[in-house]
Every structure is written in structure tokens, then in C-alpha cells.
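Enquirer: Following is a predicted model, sequence given first.
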Amino acid sequence: MVQSKQTIGFIGIGVMGKSMAKNLMTAGYPVQVFTRTKEKARSLIEEGATWSESVAELAREVDVIITMVGYPNDVESIYFGGDGILENAKKKSYVVDMTTSKPSLAEKIGRDAAQQGLFSLDAPVSGGDVGAQNGKLSIMVGGDVQVYQELLPIFKVMGSNIIHQGKSGAGQHTKLCNQITIASNMIGVCEAIVYAKKAGLDPEKVLESITTGAAGSWSLSNLAPRMIEGDFAPGFFVKHFIKDMRLALESANEMDLLTPGLALSLELYTELAEQGDEDSGTQALVKLFNK
């Protein structure tokens, strides 16, 4: 059973990862961190996190390893090989990939981790920067249910909606369902905001009316106000959403599924990125509609 004082290693200190690691520290967990750019971890180190010089060093010294990186190739690079997590982690330690990644990669990590005497979960999240800061993320978990139960106290520090979805890879499949839903919804949110402006309405008052009705969604409540204010700072990067949509479209094609809303959203976000907004927040999509 995982105890509150077990040491957690956190790899990937980005927009969301930094807040997730900080919440673990606040809850009393000793945290060691590694990220490719040490400066990103500076504030956590100043608050008491221990810096590791490499993935291998961190893996050898902690009891639970959480990864929250950008792309599937990043996940592969830190999990596999002589300097990777699986080769260096202590026997019977836990590895949890919270990156949105390929379900097939999560399955591979699960198999290889078991062969190394490790316990593995895939646990991607939703909720953006606000959810990470407030410890209110939705966490979608794949892997052995007993391992899930053992790590639940840690998940509860970072999230409020935590559900075991099934075997290895199930968490990633669930996250792709999440991204498919958001993809089409974001188009609708942008169109509604621009429509309100063109009709001469006060878009903030429009939001007051429609966010609590049938049109309500997380994106409408949390991202539409940023669109109105012209605040395009990233809670979730455009480039990472494009990555997620490509993963979802690839998986849907493998299952011979028709996903036209997803395809259109990917096309629009790709256009947005090509215009220089790949490091903006996903709410920047409204720029295409404001032309």
C-alpha cells in the first residue's frame, strides 16, 4: 500500500506538471523532479523539491514515478533504453504515465514494466491549467485495479474525478474520447462568440445565459471568457491539442470509425498553428473566426 511519505519522482514540469508536482509537495509527499530544462523546475526546487540530474538517477531513488511530458516519442525516450525508467526503477516501484499518448504505447509500457517487476498505470488527465492548479483534474486510469487502488491517495491530491477505466491503455482511449468531444465543441464555442459579437450582443451576457443551459460545457465556461478578453495564454497548448487529435484520428481510423468533427477541428487547429499560434492556448482558435 502506498504511504503518504513515499518519495514521488515527477518528470515533466510544464504548464500542468508544475502545479501537479506542487500539490503533491503541499500534501506532504517528498518530490524529486527532472525536466530537460532545469529552469522550469526552479520554483519547485526553491520550495523544497529535490533535483535529479537524469531520468535514470530519479528512477533509482524514488518509489513512485509520474511522467507528464509532451509527445509519445518523449514517453518512449524516457521509459525505454539503458537510461530509461524501466531499466532503472527499483523493483516493486510504481510508474504512472499521465501524458496523453498512444494506447498501444501504454500497453507496451504495462507489459515491459511487469517483466521488470514494476507496477504500471496510464493515467492521462483533463482540466487544463486551472484544474491542475486547484487539484481538480479528471484522471482516467488504465491498468491493474489493485495498483489503481494503491495509488488512489496520490491521485486524489491531483484530481477530483478519478475513474479506473480498465486494463492498460484504457486510460489513454478514454482521454482520446475526451479530446474528440472537445474538438467539435471548440468550433461551436468560437462560432457562438463571434456570432454574438456580429449580432451586436454583449458576449459576456450571452455566456451568462447559455453556460447553464443545454449548451453548457467546460470549454464554454472556462475558455470562452478568455476568447472575449483576448487572452490566449496557454492553459493547454495548441501544438499539444493537435498531437492529441492526431492520436485520436489515427486510433479511430484503425477502428474504421467516421469522425468528421475531429477531422475538421484538426484541420482548423493545424491552420492556426501554421499562422504562428502553436504555443498559444487552445482558445486562440477564435482568431480564425474573427477574420
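Expert: Thanks, I have it. In this text the structure is predicted, and so the values were computed from the model without any measurement.
Enquirer: Could you use CA atoms for every contact and neighbour count after this?
Expert: Will do.
Enquirer: Strands of the protein, residue ranges please.
Expert: Along the chain, the segments classed as strands by DSSP state E run 8-11, 31-34, 50-51, 64-67, 94-97, 119-122, 125-126, 137-143, 159-166.
Enquirer: Need the contact partners of the third one.
Expert: With contact meaning CA atoms under 8 Å, 6 or more residues apart in numbering, strand 50-51 is reached by 31-34, 45.
Enquirer: can you tell me which of the residues you listed lies nearest to V238?
Expert: The shortest separation between V238 and any of the contacts of strand 50-51 is 24.0 Å, and it belongs to F34 (by CA to CA).
Enquirer: Surely the closest one and A56 touch.
Expert: No. At 10.0 Å, F34 and A56 do not qualify as touching, with contact defined as CA atoms under 8 Å.
Enquirer: Neighbour count for the two, which is higher?
Expert: For F34 versus A56, neighbours defined as other CA atoms under 10 Å are more numerous around F34 (23 against 20).
Enquirer: another structure for you, compare them:
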Amino acid sequence: MSKQAREKTVAFVGLGQMGGPMAENLLKKGHAVVVYDIDKRKVSRFVELGAQAATGPADAARQACVLISMVDTTAQMEEVIAGPDGFIQAAQAGDVVISMSTIDLMALRRLHPKLMQKGVELLDSPVTGMEKGAKEGVLNAYVGGDAAALEKVRPVLASMATKITHFGAIGQGLAMKLINNMLFQVNRVLIMEGLALGAKAGLDPQQMFETISGTTGNSVAFQYSAPRILNREFDGIRMDITFKDVELQTQLAKSLGMPMFMANTALQVYQMARAKGLGNKDAVSAIQMYEEWTSVPVEARKK
């Protein structure tokens, strides 16, 4: 591959629930894209859409100068960026690595100097907007890292996100994302408890939803969670991902010497639900535990 072609190519590793639509938007916006995922079926689909296939992260880095990691866990991020077949093995001076996963910011910061030794910049750019925002290309990107590096890759990020905010040094974008997720994920536990309590007290959960939607108890989390609970729609943001995020929130607080009460409690609720085999279901499926405890279903009353 020529140097000029490489400079115009974006590598994207991780074609999952969020990463797939994000990579697709890069193609739609005219970027040359090389992709890799452990699921070969996903790679094949992207080849049909016009992307090039890589044999691994290092091979992807040989073909592109903007290198994106969008995987589930911290361990996966470390493997993709700095593993034996990671970006670092083939990245060149001037390249920019963008970690878009919600992972441990301390682990990401430890990778920063390793990449800088090769002249490779590292940015964290986790996103909010869920799968719907990923498909529509209207995500919010929370960026940490060098401002000049951000400007270099801004056109790439703008193909996936409509709002790009720079929060400061490496890891600051992740800190903002974790806090935003915490407010949503802890709130969901309280929503489940409130609906279960109301159902146990004899209230119609559908009427509760309609009432709360117009009161101070309303929130984005409520509008996401309550309809899914009432309609028994338990496919969505996997419980395992939610648990991972809340665990990262509590770990960050621990590393900073800060007490955390509500997030630690929510963590245990999600862990109990995972222990019941709900790890692959949306986190609101934990309502089933409350229904067992109260012996009352949280669903609209039949007229």
C-alpha cells in the first residue's frame, strides 16, 4: 500500500453492537476502511460493503494511519492496541490510535507512553447515544488526549458523532463517559425498585409510567427503562456490559480514594441478575428479581 493511500485509510477493530454501525457510517461518509473482528462473518459483511479485511490489528495498522479500537473490555483493548498482534506492532510515527470503548482509564493511560515512544498519539473517545445513535451517526464523542491529535482525526470522528467534546488529558473523556453512564445505570435500579414497589402497593404500572412521564421523577433513563419493563423487551444493552461499566466506575472511585455508595449498591443488583443467568439480556431484565421478591408482576393491568 502506498503512503498516500495509507494516510487516507481508517482501521476499525470491533464490529459489535456499537462498532458495526459506526464503521458502516465511516464507509457511508466516503472513508477508506480496513476492518477486523474475531467474528469472521462480520468482517465478510463489511467486505461486501466495500471495506478491506485485515488479518488482525497489526495488519490493520499496516494499512491505515487512524486506528480505532471499539471492543468490549479493558483486556480486549490492551490486546488490540498493545498485544503481540496489536496496533503498536505496525503503527508508524504520526499515526493516531483512538480507543472508543468504555474501559479502565488507568489502563489506557499506562499504554500512552508506550505508543508515544513510537511517535504514535493515543486518544480516548468513548461515545454516548446507544445503538440508535450509532446507526444514525449522531453519537456524542467524549475525547481525552492531545488537542492537535484530535484535530487531525476530527473528520473521522465527525463521520460517527455529531458532537465532539474535548475534556483534557488522556483518560478525561473516559472519566466523563463513566460518570454519565453511572447516572443512567444507577437510576435504572431505582426505576425498577419504584415500579416494583408501586405494583406491590396495587398501582397499575402503566398508569405509573404515564404519570411519572409528566413529573419530576421523569428522566431519559426512565423513558428508556419503563417501556421495556412493561412490554417485557429484554433485548438491548447487555447486563454484562452494564456490570462492566459500573465496576469501572467503582474502581475509578477506589483509585482516587473516594467513597461510592449508590454505584456499589447498583453493582450488586446487576451481579445478582447476572448470577440468575441474565447477563446477555438488557439490564432492565433485573426487574424479574423484584417480581420474585414481591410476587407481583410489573406489567399493565388488564382492563
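Expert: Cool, the structure landed. This one's a predicted model, so the numbers in the text were calculated from it and none came from an experiment.
Enquirer: Could you get me the TM-score between them?
Expert: Between these two chains, after superposing, the TM-score reads 0.91 (TM-score structural alignment, normalised by the length of structure 1); 287 aligned residues with a CA RMSD of 2.1 Å.
Enquirer: Roughly how far does the alignment partner in structure 1 of A175 of structure 2 sit from A123 of structure 1?
Expert: With the correspondence set by TM-score structural alignment, A175 of structure 2 lines up against H173 in structure 1. Relative to A123 of structure 1, H173 of structure 1 is positioned 10 Å away (CA to CA, to the nearest Å).
Enquirer: Now do the helices in the stretch 101-250 of structure 2.
Expert: Applying DSSP state H, counting those that start in this stretch to the stretch 101-250 of structure 2 gives helices spanning 105-116, 130-136, 147-158, 172-200, 205-212, 220-230, 239-255.
Enquirer: circling back: more neighbours, H173 and A123 of structure 1?
Expert: A side-by-side neighbour count of H173 of structure 1 and A123, using other CA under 10 Å, places A123 first with 34 against 25.
Enquirer: could you list every residue that touches the aligned partner of that one in structure 2?
Expert: Matched by TM-score structural alignment, A123 of structure 1 corresponds to S125 in structure 2. Going by CA under 8 Å, 6+ apart, S125 of structure 2 touches 98-101, 141-144, 173-174.
Enquirer: Tell me who's in contact with the residue positioned nearest the centre of structure 1.
Expert: In structure 1, the C-alpha nearest the mean C-alpha coordinate belongs to V125, at 4.5 Å (CA atoms, centre = their mean). Applying CA under 8 Å, 6+ apart to V125 of structure 1 gives the contacts 98-100, 137-140, 175.
Enquirer: what sits against the counterpart of T165 of structure 2 in structure 1?
Expert: In structure 1, the residue paired with T165 of structure 2 according to TM-score structural alignment is I163. Applying CA under 8 Å, 6+ apart to I163 of structure 1 gives the contacts 139-141.
Enquirer: mind running it again at 10 Å?
Expert: 123, 138-142, 148, 152, 171 (CA atoms under 10 Å, 6 or more residues apart in numbering).
Enquirer: cool, and F241 of structure 1?
Expert: Contacts for F241 of structure 1 (CA under 10 Å, 6+ apart) come out as 100, 179, 182-183, 247, 266, 269-270, 278, 281-282.
Enquirer: if we can go back for a sec, G17 of structure 1 versus the residue nearest to the centre of structure 1, what's the distance?
Expert: With CA to CA as the criterion, V125 of structure 1 and G17 of structure 1 are 11 Å apart.
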